[in-house]
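[1] Fold the stuff below for me.
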Amino acid sequence: MRIQHLFLLLVLASPITYMSAQAADKKPVPADVEPLPEALPPPGVIEANPNDEPEITIVKKGETTVEEYRMHGELYMQKITPSTGKPYYLMKQDQEGGWSKFDGPAAPLVIPKWVIFRF
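    Sure, this is the predicted structure:
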């Protein structure tokens, strides 16, 4: 019963708060106000460099399809589509040839590998 009273009070009070908010918006404009300058036109379209798109090579290995993605000649990702099962991705983890499996909406776990000392 108390919930119904609270709901009824809320419904009845909402037009009052709406009207008071509208009244607060209608303030007189001061005489010393200047209009804003015209907006600048949007920047021009930047032409895309054809080297910025990945090169995709499709290789068939038996019934498995491997799509290799390269950027500037460097292999950075592979999509493996087996004959049975769902496809998965192998993404290059570091420059030393480490690959990580990626098969879901979450990004793969990347472990930081910093060179501290080199002998």
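[2] Please make it C-alpha for all contacts and neighbour counts, starting now.
    Will do.
[3] Show me the contact partners of stretch 68-85.
    By CA atoms under 8 Å, 6 or more residues apart in numbering, the residues outside stretch 68-85 that reach it are 51-59, 63-67, 87-92.
[4] Strands of this protein, start to end?
    Under the criterion DSSP state E, strands of the chain are mapped to 55-61, 64-71, 74-81, 88-92, 99-102.
[5] The structure of the following sequence is requested for comparison with the preceding one:
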Amino acid sequence: MHLYRLFMIVSLCSILPVMAESEHPQHPKKPNHPDNLIPLPEVPELPPETDSPPLPDIPVDPELETEVTIIKRGEDIIEEHRVNGELLMIKVIPRIGPPYYLKKNPIRGYHDHPGEAGIDVNPPMWQILRF
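    Presented below is the predicted three-dimensional model:
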């Protein structure tokens, strides 16, 4: 007997929402949008693809190319980046830990202490974020 009552309650609970959503001729459903809407214009067709003019051949200046020298010291890797023979940056990839960079100090010739070693090198830099 209890199973019959439970079945009836479940049936009524599932039928009532369906009946509430059905449209009745006496109560037409109101539209959810305003009456003064204007339709969007048609999307124009794209012009046919034309071959773009070829890019001019610009000779590459070998003096401006970056030269990378890779040196292995034990399990560490050192990359030296040079432009026109001048060392600008060193990337050190240690066996443990993230790589770090040693860059040349852009303020060349500025010396607080003329005898201090490493004056032309910035402190080590680690890459935190990459976009």
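[6] that older thread, so which of the strands of the first structure gets nearest residue 18 of the first structure?
    The closest of the strands of the first structure to residue 18 of the first structure is strand 99-102. By CA to CA, the value is 50.9 Å.
[7] now for the closest one, which elements pack on it?
    strand 88-92 (3 or more CA pairs under 8 Å, 6 or more residues apart in numbering; DSSP states H and E).
[8] Mind reading off the mean deviation between the strand it packs on and the second structure?
    With mean CA distance after the TM-score superposition for the first structure, strand 88-92 of the first structure departs from the second structure by a mean of 2.0 Å once superposed.
[9] Would you check the span in the second structure matched by that strand?
    On the second structure, the counterpart of strand 88-92 of the first structure by TM-score structural alignment is residues 100-104.
[10] quick one on the thing from earlier: now the buried members of the contacts of stretch 68-85 of the first structure.
    For the contacts of stretch 68-85 of the first structure, a burial check counting by 16 or more other CA atoms under 10 Å picks out 54, 65-67, 89-92.
[11] Just give me the closest of the residues you listed to residue 101 of the first structure.
    residue 90 (4.7 Å).
[12] Show me the helices in the second structure, by range?
    Along the second structure, the stretches classed as helices by DSSP state H are 2-21.
[13] The closest residue to residue 66 of the second structure other than its chain neighbours: neighbour count?
    Nearest residue to residue 66 of the second structure, sequence neighbours excluded (CA to CA, 6 or more residues apart in numbering): residue 83, at 5.0 Å. Residues lying near residue 83 of the second structure (other CA atoms under 10 Å) number 15.
[14] Any figure for the gap between residue 83 of the second structure and residue 59 of the second structure?
    17 Å (CA to CA, to the nearest Å).
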